[in-house]
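K.L.:
sequence first, then the predicted structure, then my questions.
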Amino acid sequence: MTALSALDLARIQFAFTVSFHIIFPGLSIGLASYLAVLEGLWLKTQNPLYRNLYLFWSKVFAVGFAMGVVSGVVMSYEFGTNWSRFSTFAGAITGPLLAYEVMTAFFLEAGFLGIMLFGWTRVGPKAHFGATLAVAVGTLISTFWILASNSWMHTPAGYAIEAGRVVPRDWLEIIFNPSFPYRLVHMTLAAFIETACIVAASGAWHLLRGRDDAAIRKMFGMALGMLLVTTPIQALVGDAHGINTREHQPAKIAAIEGLWETETGGTALNLIGFPDMAAETTHYALQIPHLGSLILTHSWDGEIKGLKEFAPQDRPNSLIVFWSFRIMVGLGVLTILAAAVGLLLRRMGKLHQSRWYLRWMVLMGPAGMIALLMGWITTEAGRQPWVVYGLLRTRDAVSPVSAQQVGVSLLIFVVAYTLVFGTGIYYLLKLLRTGPQLEDTHKEAQQTNRSVASQGRNPIAAVDQDIEE
């Protein structure tokens, strides 16, 4: 068995940490906007139901936000420990973009998060709503800068190379690089879909257990409504993103499609198959003629380059991205179908009584999270073997460290993440099991504030008392 190199271990470590990280910011982005909607509806209608839902989902948000921050801090250190040559090469661009994220987004979120979580009885309703809006806007601004930085690594623009390093020439071109608009919208919608799936699954689970009250019905209906709106839009955005990727990263598209030969007169779509990088073929491929051209060029006979058009050292691993992409798309189709069936059942007056559908929605709870993760795997694995596409190879970006050093830190991360995030996820599931409470909201807000005061304003400790054993 071939020993893993420092490069292999550094890639595994970053893939491991970023996979844990990405699901929590996605949940934070979606929940922050959901909370803003709930509080806005409460201010408009004075219906305590919306406040009850807000108080409950703000606790879920607090736990998810905390885990997202912790996992994000770890990743920033990895740029220095494992990928210092990347930082040296591209730091003049990626450094300022990440600094803008901290100054404009993280400070905004951190500054108003305490008011949002613990200020119900300490500030006026409008001031509290302003704090919730500030946190929601902060999560979206954070998405903007992170996606600007990551998208630049895929489609670099507005730069020059001097003395072997990238230097900025036009910040507007850097930020609004060719793939950025598509990836920003795609990620934001994915976060909303992830959140809606979790909220819908929570509502369905409580309905199955016989809790059929106004709060459960309301959050279940709102989540299905969000899915009904966002999933078809996501499909359209994904289509536009695919066309953009074909233009700027054609090797990635060929790998996603498991396409080896450039077909003239129309390209077939491989529905399923098993790409073999060594044999340069896709085994057991189930093809639909011309469908690849229709999807990726919007024409019957559009040409798509095959992987053999690219040097072997420039090809992404087709087996990985072929299946990660299909898992993402398959879950997306299931989510669209679930939302459409929910609409039909609502019109028939059977939405809350159809136990088969409620079970389906419970199973769909992780769908948005898994689809988001598969999308990032497709994006990042499909960029290989480049860290900055066409400019810096992954093998040239790793720090001068030994395999033993990276291996030890990877082992520590695996153990720590298993304990910390395993506990956090278990904690979240217990919180979701309790569901929103229907007791007097003013009393609940006072209890929450007293809990915060006694726990030193720890957002995790603040929700602990509300989790039933």
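P.N.:
It's in.
K.L.:
going by C-alpha atoms from here, please, whenever you check contacts or count neighbours.
P.N.:
OK.
K.L.:
how close does the nearest residue to residue 292 once chain neighbours are set aside get to residue 239?
P.N.:
Spatially, and ignoring its direct neighbours in sequence, residue 292 is nearest to residue 269 (4.3 Å; Cα to Cα, 6 or more residues apart in numbering). For residue 269, the distance to residue 239 equals 15 Å [Cα to Cα, to the nearest Å].
K.L.:
more neighbours: which of those two?
P.N.:
Comparing residue 269 with residue 239 by other Cα atoms under 10 Å, the one with more neighbours is residue 269, at 21 against 17.
K.L.:
that one: what's it in contact with?
P.N.:
Listed by Cα atoms under 8 Å, 6 or more residues apart in numbering, the contact partners of residue 269 are 257, 287-293.
K.L.:
name the nearest residue to the residue lying farthest from the centre of the chain, sequence neighbours excluded.
P.N.:
Distance from the centre of the chain peaks at residue 265, with 37.2 Å (Cα atoms, centre = their mean). Take residue 265 and drop its neighbours on the chain: the residue closest to it by Cα to Cα, 6+ apart is residue 301, 4.7 Å away.
K.L.:
any idea which element that neighbour lies in?
P.N.:
Of the helices and strands defined by DSSP states H and E, none includes residue 301.
K.L.:
okay, now the one to match up with it:
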Amino acid sequence: MHTSLSAFDLARLQFAFTVSFHIVFPALSIGLASFIAVLEACWLKTRQPFYKDLCLFWSKVFAVAFGMGVVSGVVMSYEFGTNWSGFSSFAGPVTGPLLMYEVMTAFFLEAGFLGIMLFGWNRVSPRAHFGATLMVAIGTLISTFWILASNSWMQTPQGFKVVDGHVVPVDWFKIIFNPSFPYRLAHMAIAAFIVAALVVAASGAWHLLKGRRDPAIKKMFSMALGLLLVLAPVQAFVGDAHGLNTREYQPTKIAAIEGIWDTEQGGTALNLFGIPDMHAETTRYAVSIPHLGSLILTHSWDGEIKGLKSFPADERPNSPLLFWSFRVMVCLGLLMILLGVTGWVLRRRGTLYESRGFQRFVLAMGPTGFITLLAGWVTTEAGRQPWVVYGVMRTAQAVSPLTAQQVGISLMAFVAVYFLVFGTGIYYLLKLLRKGPALPDSKPHSPHEPREPRVAHPALTTSQTARRPMSAADQLIDA
């Protein structure tokens, strides 16, 4: 039987589509900004030329990712007014100022120093240039702070009261530092660094497989794997703490993630595999381990987890979607830990740069950071449903009074434009990554002798400056 989608369903689909495109670019730029700052600090300390080569190369990738992140973010801000005017009217007194703080602090900081970072190598002193790079990196982290504060408030709202159908802020400290904020901030920041580390490592693996063994390729490969060795296990611990927080404040989300329908007394099993059935209120073909759910979710042998049947049917999230998105995230996270540990073992054996099988593994893992990020986002946002502000405002109340035709036409336009614009941008990024850092000069350089940087684009001379961030890249697009 054919069922047409309502304006509400299409508005949700449109926002999911646009935010999925948006989230990957800021995550990459957050991680790369800090990576570039570390590289430049190493160059200032050692004056080794390959550090500067890496700075110049990854700055090109950062410039493209930053530009696409800004463009996709602007579109989302308009959607709040066009498709979700009910939410904007109700929660605007809280979310509006938080997003304004992000623009006034983070975006202005990034935009103010981005030009110096990309084009100031010949125009300011090395220390001044490093200061600009550091400001851009700090700006990306401040942006993460404010965006996660806003999103976390929607998940665990506090510090407000509702007057005449509108949220009125009462305590900004409680609004910003709401119960889930510290866990979400740490989880997202670490995820951004892992995304960037996987991209850098995969790029290094590609060039190692192609036969390059120059210091720049080895160094970025080594640094990325070192970061993964540390951050992938840390992310698992942060995720565990986040899960405990979620069980306390959003118990329906935890029940949906685990496919738990009945509250088990004396200990809850963990469903490793299964197919949750929302209509039959059961998880079919479940493969369970007794008491493991209690150990993971309560850190006790007999901890109690409320099942979905304990909550009204109209307040339950989509369990099949959450069940599998969460398991995709966890399984890929375990592979990232394996990747870091394997790299450490090969490093100890002295075969890190020669193990082609491991390099193929690293190359295959390159996109998994983005997949894990999207799976985590689906788990977080779909698990909040049917609430847009958890326990306060339902998503159905937030949608604008539009027809399905109006939303459908704009959705089709977004799909066409996004695949054209961002498809081209992604293709361009892949071309940059395939080219890699500049090959070392044949003439040797003293470790303490600074080299003149390569000009970012053939059309730029020392007296010319690009007027657009993406002009920092010098790789032409060809078929």
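P.N.:
That came through fine. All figures in this text were calculated on a predicted structure; none of them were measured in a lab.
K.L.:
fetch the TM-score of the aligned pair.
P.N.:
Put the two chains on top of each other and the TM-score (TM-score structural alignment, normalised by the length of structure 1) is 0.98; 469 aligned residues with a Cα RMSD of 1.4 Å.
K.L.:
the residue nearest to residue 292 of structure 1 maps to what in structure 2?
P.N.:
Under the alignment (TM-score structural alignment), residue 269 of structure 1 pairs with residue 270 in structure 2.
K.L.:
what ranges do the strands span in structure 2?
P.N.:
Under the criterion DSSP state E, structure 2 contains strands at 160-163, 166-169, 270-277, 282-289, 387-389, 393-394.
K.L.:
switch the ones you listed over to CSV; also include distance to residue 262 of structure 2.
P.N.:
As requested, these are exported to CSV (distance: least, Cα to Cα, whole Å):
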stretch, distance to residue 262 of structure 2
strand 160-163, 34
strand 166-169, 35
strand 270-277, 13
strand 282-289, 9
strand 387-389, 23
strand 393-394, 25
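K.L.:
of those, flag the one that's most buried.
P.N.:
Of the strands of structure 2, the one with the most neighbours on average (mean count of other Cα atoms under 10 Å) is strand 387-389, at a mean of 22.
K.L.:
check the mean deviation of that one from structure 1.
P.N.:
On superposition with structure 1, the mean distance recorded for strand 387-389 of structure 2 (mean Cα distance after the TM-score superposition for structure 1) is 0.2 Å.
K.L.:
the aligned partner of residue 67 of structure 1 in structure 2 and residue 193 of structure 2, how far apart?
P.N.:
Alignment note (TM-score structural alignment): residue 67 of structure 1 maps to residue 68 of structure 2. Using Cα to Cα, one obtains 18 Å as the distance from residue 68 of structure 2 to residue 193 of structure 2.
K.L.:
when those two are compared, which one has more neighbours?
P.N.:
It is residue 193, of residue 68 of structure 2 and residue 193, that has more neighbours when counted by other Cα under 10 Å, with 26 against 22.
K.L.:
if I look at the more buried one, how far off is residue 234 of structure 2?
P.N.:
12 Å.
K.L.:
could you do residue 431 of structure 2 as well?
P.N.:
For residue 431 of structure 2, the distance to residue 234 of structure 2 - Cα to Cα - is 32 Å.
K.L.:
likewise for residue 45 of structure 2?
P.N.:
From residue 45 of structure 2 to residue 234 of structure 2 the distance is 28 Å (Cα to Cα).
K.L.:
more neighbours: which of the two?
P.N.:
residue 234 (15 against 10).
K.L.:
tell me who's in contact with that one.
P.N.:
Applying Cα under 8 Å, 6+ apart, we find residue 234 of structure 2 in contact with no residue.
K.L.:
so what touches stretch 335-349 of structure 1?
P.N.:
224-225, 227-228, 231-232, 351, 357, 361, 364, 367.
K.L.:
can you rerun that using 10 Å?
P.N.:
Here stretch 335-349 of structure 1 makes contact (Cα atoms under 10 Å, 6 or more residues apart in numbering) with 193, 197, 221, 223-232, 234-235, 329, 331-334, 350-354, 357-358, 360-361, 364, 367-368.
K.L.:
please enumerate the helices of the stretch 301-450 of structure 2.
P.N.:
319-349, 356-365, 368-382, 395-398, 404-435 (DSSP state H, counting those that start in this stretch).
K.L.:
residue 450 of structure 2 is nearest to which of those helices?
P.N.:
helix 404-435 (23.9 Å; Cα to Cα).
K.L.:
centroid-nearest residue for structure 2?
P.N.:
In structure 2, the residue lying closest to the centroid (Cα atoms, centre = their mean) is residue 27, at 3.8 Å.
K.L.:
residues touching the nearest residue in space to that one that is not next to it in sequence, list them.
P.N.:
In space, and not counting its chain neighbours, residue 27 of structure 2 is closest to residue 192: 4.5 Å by Cα to Cα, 6+ apart. With contact set as Cα under 10 Å, 6+ apart, residue 192 of structure 2 has these partners: 23-32, 141, 144, 369-370, 373.
K.L.:
just the closest of the residues you listed to residue 400 of structure 2, please.
P.N.:
For those, the nearest to residue 400 of structure 2 is residue 23 (23.6 Å; Cα to Cα).
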